[in-house]
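**Q** Predicted model and sequence below, questions to follow.
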Amino acid sequence: MKKPVYLDYAATTPVDPAVAEDMIKYLTPDGVYGNPASRSHALGWQAEAAVESARQQVARLIHADPREIVWTSGATESDNLAIKGAVEGRDNAHIITSVIEHKAVIDTCKHLEQNGVEVTWLTPGLDGRIGVEQVADALRDNTVLVSLMLVNNELGCITDIAPIGRLLRDRKVLLHVDAAQAAGKMPVDVSALNVDLMSLSGHKVYGPKGVGALYVRRSPDVRIQAQIHGGGHERGMRSGTLPTHQIVGMGKAFTLAEAGLEAEMDDLERLRSAFLDGLEGLDGVTLNGSQESRVPGIVNLAFEGVEAESLMLGLRDLAVSSGSACASATIEPSFVLRGIGLSDELAHRALRFSLGRFTTSEEVAFASSQIVDVVTRLRAVR
C-alpha cells in the first residue's frame, strides 16, 4: 500500500530520529532503565539525572525555571490538572474560557460546570481570536481562572495572550494557556505572556506520545491541587512513576525545536505559500481563521459545493483531517468552525491541512494538484 502524503501534523508529529535514538538508551537492559525515584543505587540516580536534564530542556524552550515544569502524560492531563487543580477547594468559583478550546479544556470545564462551578463561554470572531476586552467584560469578583489556548489546533490562529495576562495579573486571577500547538511552532516566553499555568505536549513537537508537562509559575507560587495521588511525586502535584524514556524524548524534542525554530518557521511559511499558490486556479475556496496572527503550519480551507467527507475519500493519497483528532469520532461539523460563526453548511465543507518538519516541496505540489483535481471532479457530478 502506498504511503499517503502526511498533512496532519496538527494531530500528531512523527518522532524525530534523533529523539528515538536517545529514548532507546533508557529502555533496554544495557541502558539506564532504573526508576528515577530509586535513590539507593546508580541506575536510579542516572535515571533521575536524565529526567532533570530533560526538565531543563523543556523549560528552556518556554523560558521558564526548570523547577516550574511538572511532568504529565500529555497536554490533556496537563489541562485537567491546571483547571481542576486551580478550582478545587474554592467556594463559589468562576471560570472563563472560550467555545473553541481543545476538548480537554471544554470537557473539563463542562464537568466542573455540572458540579457547581460557574463558567463563562466566550465566543471569538471569524478570525478565531479572543480579545482582552472580552475577558475584561466577563471578569467577576469570584473569577479564579481564565483558560485560553495560545494557538488554535484547527485554525492555527494565535491568541494575543500577553495583554490578557497583564489584566489578570492585576486582578489576581490565574491564567492557564494550552500551548500544545504553540511550543516549537512559534516563540513562547511564559514571563512575557504573563502566564501562570501552561500545558505542553511531547507528540506535537516530534517527541513521543504519552508524555507532556505543565508549567506552574513559582514567583509568586501558584498553588494547584493534585488530581493523581500516590507518592507525592513532582513536588506533590502529580504522583506516579516517571517514564524516563518518554521524558528524555520530550526533552530532546524540545531542544531540537529550540535550535531550529526560526529556520523551521521560515520553511513552513514557504511551504504554506506554495500550497496555497497551487490552489489559485480553484474558485470557491475560503481560508478560515486569522490570516495575520497565525502559525504557518496549519491551513483550514472550506471548498464551495464539496462535502469534506467526500473530499477526504477522494484524497486517498493524502493524510488530512476535517478537524481536531480529539473529535474525529463524530460526523458533526467542527465545533470550532461553528464557534467562529460559520454555518453548518460551510463547516461541513472544511478540511485542515497541517504541514511539518518533514513535509517537502514535492509533497505540497502533489497535494495541491490532487485537491484541484478531486474538487473539480466532485463539483462536476453534483
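**A** Ah, there it is.

**Q** contacts, neighbours, all on C-alpha from now
**A** Fine.

**Q** how about the helices in this structure?
**A** Taking DSSP state H as the test, the helices found in the chain are 17-23, 42-62, 75-87, 103-114, 132-138, 161-171, 190-193, 244-277, 308-314, 335-339, 344-347, 361-380.

**Q** could these go into TSV alongside mean neighbour count and distance to L200?
**A** As requested, those are arranged in TSV below (neighbours: other Cα atoms under 10 Å; distance: least, Cα to Cα, whole Å):
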stretch	mean neighbour count	distance to L200
helix 17-23	17	17
helix 42-62	20	9
helix 75-87	24	5
helix 103-114	17	12
helix 132-138	14	23
helix 161-171	18	16
helix 190-193	16	12
helix 244-277	21	10
helix 308-314	17	30
helix 335-339	21	21
helix 344-347	19	28
helix 361-380	16	28
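
**Q** so can I have JSON lines of those showing distance to N288?
**A** Listed next are the helices of the chain as JSON lines, based on distance: least, Cα to Cα, whole Å:
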{"stretch": "helix 17-23", "distance to N288": "33"}
{"stretch": "helix 42-62", "distance to N288": "28"}
{"stretch": "helix 75-87", "distance to N288": "25"}
{"stretch": "helix 103-114", "distance to N288": "20"}
{"stretch": "helix 132-138", "distance to N288": "21"}
{"stretch": "helix 161-171", "distance to N288": "21"}
{"stretch": "helix 190-193", "distance to N288": "25"}
{"stretch": "helix 244-277", "distance to N288": "13"}
{"stretch": "helix 308-314", "distance to N288": "14"}
{"stretch": "helix 335-339", "distance to N288": "8"}
{"stretch": "helix 344-347", "distance to N288": "10"}
{"stretch": "helix 361-380", "distance to N288": "17"}
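
**Q** also this one, for the comparison:
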Amino acid sequence: NNEIGVIQPVSEIAEVLSGSDVFLHCDASQALGKIELELKSAGVDLASFSAHKAYGPQGVGALYAGARARSVLSAIDFGGGQEKGLRPGTVPVALCAGFGTACELAVEGLSEERSRLSSLREIFLSRIARLNPLLHGHSDPAWNVPGILSVRFAGIDSETLLMALPMVAMSTGSACSSSSVDDRSEQLSHVIEAVSGSPEASRETVRLSFGRFTSMSEVELAAEAFVRAVEEIREIQGEVRG
C-alpha cells in the first residue's frame, strides 16, 4: 500500500479468485525494487509498474500480463503496431533502457537495501518513541515495506506539523492525491480512516519515506527535529487550553 506500506496478501486473494472469470490486477509500483516479486506463482494476471518508483526515468512504465490475461487483451488504440499491437506509438528507447537498468540494480541490491531501510526505520522510531507515535501498518515487520512510514501524533494537526518542519520532506497523504488544498475534507485518506476507524486520524497522520539515498545522519536529524516540533506544539496547546 502506497500510504501505509502494508504488503497485501496477493496470493490469498488470487486463491479466492481461482476458477472464476475475474482477473486479478495488481498495482505493483510501490513493490518494485522493495520486495521480491513472483507474479506467476502468486496467481497475478496483470501487474503495472512505474520506472521512477525504482529510481528509473520518469515517463515510462510496464505492464505484466500472464498467459490468461494475454489471451483476452486487445488494443483500444490502433496505429503502428508497437508493444505487440497493444499500444501504438514510438517507443521511448532511452526511457525503456533506463527502466531496465533501474530494475537490474534494484534486484541486485534488494536484500541489502531492505535490511538497511529497516534499520533506518527502527532508529527513527526509537528516537521519537518519547512522543508516543501511533503507527499505521501491520504489526509484523515482514508484512511492511520498510521504506514507507505512516505515523500519527494524536491531537496534532498534520498540516501544523508540516509547517513546523519545513526541512523534513513528508506528506499528509498519498502523492497521487489531486484534491484541492483548500478543501481538506476531500483529501482525507480513506486508507487511514479504514485502518483506524476514525476520520480524525487522517488529519493527524504524516507519511515519511526512506530511500536509497537516505543517510543515517539525515534520519537522526529528522528525528531530533520531530521531537522538538511535536513537544513545542504540545506545549503551546497546553498553554492555550490552560
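**A** Ah, there it is. In this text, all values refer to a predicted model and were calculated from it rather than measured experimentally.

**Q** Provide the TM-score value for the superposition.
**A** Laid over one another, the chains give 0.90 as their TM-score (TM-score structural alignment, normalised by the length of structure 2), with 230 aligned residues with a Cα RMSD of 1.5 Å.

**Q** what's the distance between P9 of structure 2 and E204 of structure 2?
**A** Computed with Cα to Cα, to the nearest Å, the distance linking P9 of structure 2 and E204 of structure 2 is 27 Å.

**Q** And these two? Which one has more around it.
**A** Here P9 of structure 2 and E204 are compared on neighbour count by other Cα atoms under 10 Å; more neighbours surround E204, at 20 against 10.

**Q** which position in structure 1 aligns with that one?
**A** Aligning on TM-score structural alignment places E204 of structure 2 opposite R349 in structure 1.

**Q** What's the separation between that match and E113 of structure 1?
**A** For R349 of structure 1, the distance to E113 of structure 1 - Cα to Cα - is 32 Å.

**Q** show me where the stretch 101-250 of structure 1 has strands.
**A** Here the stretch 101-250 of structure 1 has its strands, by DSSP state E, counting those that start in this stretch, at 118-122, 143-149, 174-178, 197-201, 212-216.

**Q** Ok, which of the ones you listed comes nearest G341 of structure 1?
**A** Ranking the strands of the stretch 101-250 of structure 1 by proximity to G341 of structure 1 (Cα to Cα) places strand 118-122 first, at 12.5 Å.

**Q** can you pull the contacts of the match of E204 of structure 2?
**A** Neighbour list for R349 of structure 1: 302-309 [criterion: Cα atoms under 8 Å, 6 or more residues apart in numbering].

**Q** Quick check: the two most widely separated of the residues you listed?
**A** Between any two of these (Cα to Cα), the greatest distance is 13.3 Å, for E304 and E309.

**Q** rewinding a little: in strands only, show me the contacts of R349 of structure 1.
**A** Among the contacts of R349 of structure 1, the ones falling in strands (DSSP state E) are 302-303.

**Q** Of the contacts of R349 of structure 1, which qualify as buried by neighbour count?
**A** Neighbour counting with 16 or more other Cα atoms under 10 Å marks 302-309 as buried within these.

**Q** Translate P57 of structure 2 into the numbering of structure 1.
**A** Using TM-score structural alignment, P57 of structure 2 lines up with P208 in structure 1.

**Q** Quick one: neighbours of that match, just the number.
**A** 27.

**Q** how close does it sit to L279 of structure 1?
**A** According to Cα to Cα, P208 of structure 1 stands 33 Å off from L279 of structure 1.

**Q** ok, now V295 of structure 1?
**A** Taking Cα to Cα, one finds V295 of structure 1 at 20 Å from L279 of structure 1.

**Q** ok, those two, which is more surrounded?
**A** Ranked by neighbour count (other Cα under 10 Å), V295 of structure 1 and L279 place V295 first, with 22 against 17.

**Q** Next up, the contacts around the more buried one.
**A** Contacts of V295 of structure 1 (Cα under 8 Å, 6+ apart): 151, 156-158, 182, 185-186.

**Q** R338 of structure 1 now?
**A** The neighbours of R338 of structure 1, taking Cα under 8 Å, 6+ apart as the test, are 344, 347.

**Q** My guess is K103 of structure 1 contacts C326. True?
**A** Yes. Assessed by Cα atoms under 8 Å, K103 of structure 1 is found in contact with C326 at 6.7 Å.

**Q** re earlier: which among the contacts of R349 of structure 1 gets closest to L337 of structure 1?
**A** Using Cα to Cα, the contacts of R349 of structure 1 come closest to L337 of structure 1 at A302, 10.2 Å.

**Q** Show me what the closest one aligns to in structure 2.
**A** Checking TM-score structural alignment: A302 of structure 1 goes with R152.

**Q** Check the gap between that match and S174 of structure 2 for me.
**A** Taking Cα to Cα, one finds R152 of structure 2 at 15 Å from S174 of structure 2.
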